[in-house]
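>>> return atomic coordinates for the entry below.
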Amino acid sequence: MSSWSTADIPDQTGRTFVVTGANSGLGASAARALAAAGADVVLACRSVEKARPIAEEIGARARVEQLDLADLSSVRAFADRIGSLDVLINNAGIMAVPKSRTTDGFEAQFGTNHLGHFALTGLLLPKITARVVTLSSVMHATGVIHFDDLNYERRRYERWTAYGQSKLANLMFALELARRFAAVGDERESLAAHPGYASTNLQFHTENPLTNALMKIGEVVKVGQPADQGALPELYAATSPDAENGLFYGPDGFGGLRGAPTVSGYRPKAADRAVARALWDESEVLTGVTFPV
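The predicted structure is shown next:
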């Protein structure tokens, strides 16, 4: 696996992928690679205008569908429009933004990164034939699931703490879905991935000048890697016949920040089944979406 690249993606002809946030960064890189391997790709993006140039670049195998993960009515409308698909890649996300709310009143990072994708996966699950891949981050290590105040209604807001909670929730959701598939003998798979430190627009739109500057320094000194490289773990998880249900994939280099995809470790708290079940139950309550598994 240490030298795995887009050249190793098996032929995807006849398969359909939905990639959220495919208008730039990791999502755009993943969509290009999947289409190049023969797949039909749905670019699920909040801004159709921003996604259209990527779809036009890819060609006939790509189409754009509007999806705002910060608005559950948009998530439901998207799920209603989409037909059968093979793989859902929950790629979109926001990072370290100022305190704000989704349309439904959730803290923006938890609401967009986790609850939006949770609802989307649940609504699309009857139509998914093969895999769900959910992007987390090395920042899951900083996360804590605060059941007493998931949406920062009482505690002091700190953008990186909120981001860590959302990324831990992403990972716990992917692992719990994998366990639920296995428990009922469902042959579909749920996998998680992270890009390491990938140089994408996400890093430079935190609305914090100091953070943006530090991210830029990281890019200059080559701590990170280009988006095309950062997308490899999610592509491996989505397409490799060797990828396994319930595993977490990320770069194999120093600190998991760069390199070719490999099985990645995660903090023990991400494997806490009691917390995962509680998070699942609360997510169903908050979104109104229940899973047929």
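
>>> switch to C-alpha atoms for all contacts and neighbour counts from now on
Noted.

>>> which residues of the stretch 151-293 of the chain fall in strands?
Along the stretch 151-293 of the chain, counting by DSSP state E, counting those that start in this stretch, strands occupy 189-193, 198-199, 225-226, 248-251, 261-263.

>>> contacts only, for the closest residue to residue 205 other than its chain neighbours.
Leaving aside its sequence neighbours, residue 205 sits nearest to residue 212 (Cα to Cα, 6 or more residues apart in numbering; 7.0 Å). Contact analysis of residue 212 by Cα atoms under 8 Å, 6 or more residues apart in numbering lists 203, 204, 205, 206.

>>> any chance of a ChimeraX selection covering the buried ones in those residues?
Provided next is the ChimeraX selection string for whichever of the contacts of residue 212 are buried by 16 or more other Cα atoms under 10 Å:
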select :203,204,206
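
>>> let's have the contacts of residue 212 in a markdown table, adding distance to residue 85.
Listed next are the contacts of residue 212 as a markdown table, based on distance: Cα to Cα, whole Å:
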| residue | distance to residue 85 |
| --- | --- |
| 203 | 30 |
| 204 | 32 |
| 205 | 31 |
| 206 | 33 |
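
>>> one more sequence to fold, the one below, so I can look at both together:
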Amino acid sequence: MAQPLWYPPTLPDLTGRTVVVTGANSGLGAVTARELARAGAHTVLAVRDIAKGRAVADPLPGRTEVRALDLGDLDSVRAFAGGWSGPLDILVNNAGVMPVTRETTADGFESAVGVNHLGHFALTNLLLPYITDRIVTVSSGLARIGHIDLADLNWEHRAYRPMRAYGQSKLANLLFTQELDRRLTASGSPVRALAAHPGVAATPLDRHLTGFVGASTTFGYRFIAQKEVDYGALPTLFAATEDLPGNTYIGPGGRSSELPRTEKRRKADSDPGTARRLWDLSVALTGTDAPTEVAV
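Purely as a prediction, here's the structure:
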């Protein structure tokens, strides 16, 4: 396989910098944590399964930590943030779930939006006083099938459609990134919010998919997948380490995995009114908001 034009050894020296990667016990998160650690970062793997997290962290060079974080439980999110001290240079909001049936989090949220958006929303706001450089949130190309239903974000009144629910949560990631970056910029903060998506990457995210959806996904992996999971992590690594403006959305560089590139946002991905209303609803649901100096 030809080496891509931009790949992990291209990463800058991250010695002295601290990074948190959520969902780093497998898939894209494990690769992201591995490469950031190899580049010298103090890498914190924020995971639900400590044993799996340690299995990833133990072989890595440099300073790594494994800390418990269940994004489907706001008490766990608060405990993680409450235990943090010292500067945090980069937060990578990577963890995600792709449900098959409607399930709920510990706080009663529909699981896709609860973990993929609301959990990361709360985590980011609670850690924001410590963040010095950037927040990278991993979205998905399936954001294009999403629709933000502010009146029924948790799918309590609609017929549940798993892929649409996942798409809504990934669209929420993009709108969250936009509104967060707007608030940071307006406050004069040097911190940036960016988003990335992996293309089609074979990861454990879909391990519970069955039936037509599962078969379609397997077909996609065999015939149109964006190489292996290592390549799927390139856009996240690029967004986390390159000098990019806030609210940049990075995707894969094509079938040959060339330089990750800026994605064009659709109108639905960047509607400022929806982004602000989603923010307000997320504040109400999670009880968290950006610190006063950036809550504008």
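
>>> let me have the strands of the stretch 151-293 of structure 1 in JSON lines, extended by mean neighbour count and distance to residue 105 of structure 1.
Converted to JSON lines, the strands of the stretch 151-293 of structure 1 look like this (neighbours: other Cα atoms under 10 Å; distance: least, Cα to Cα, whole Å):
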{"stretch": "strand 189-193", "mean neighbour count": "29", "distance to residue 105 of structure 1": "27"}
{"stretch": "strand 198-199", "mean neighbour count": "25", "distance to residue 105 of structure 1": "30"}
{"stretch": "strand 225-226", "mean neighbour count": "20", "distance to residue 105 of structure 1": "34"}
{"stretch": "strand 248-251", "mean neighbour count": "29", "distance to residue 105 of structure 1": "30"}
{"stretch": "strand 261-263", "mean neighbour count": "24", "distance to residue 105 of structure 1": "36"}
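
>>> between those, which one is closest to residue 168 of structure 1.
Closest of the strands of the stretch 151-293 of structure 1 to residue 168 of structure 1 is strand 189-193, at 11.1 Å (criterion: Cα to Cα).

>>> stretch 6-15 of structure 2: how far from the chain's middle?
Relative to the centre of its chain, stretch 6-15 of structure 2 is centred 20 Å away, using Cα atoms, centre = their mean, to the nearest Å.

>>> could you tell me where it falls in structure 1?
For stretch 6-15 of structure 2, the aligned range in structure 1 is residues 4-13, judged by TM-score structural alignment.

>>> which part of structure 2 lines up with the longest helix seen in structure 1?
The longest helix of structure 1 (DSSP state H) is helix 159-183. Using TM-score structural alignment, the residues of structure 2 aligned to helix 159-183 of structure 1 are 162-186.

>>> pull out the buried positions in that stretch.
Under the neighbour-count criterion of 16+ other Cα under 10 Å, stretch 162-186 of structure 2 has 162-185 buried.

>>> that older thread, mean per-residue distance, the longest helix of structure 1 to structure 2?
Average distance, helix 159-183 of structure 1 versus aligned residues of structure 2 after superposition (mean Cα distance after the TM-score superposition for structure 1): 0.7 Å.

>>> now do that helix: everything it contacts.
95-99, 109-110, 113-114, 118, 133-137, 139-145, 187-192, 245-247, 270-271, 273, 276-277, 279-280, 293.

>>> check stretch 75-84 of structure 2 too.
67, 68, 69, 70, 71, 119, 122, 123, 126, 127.

>>> so where do the strands sit in the stretch 1-150 of structure 2?
18-22, 42-47, 64-68, 88-93, 131-138.
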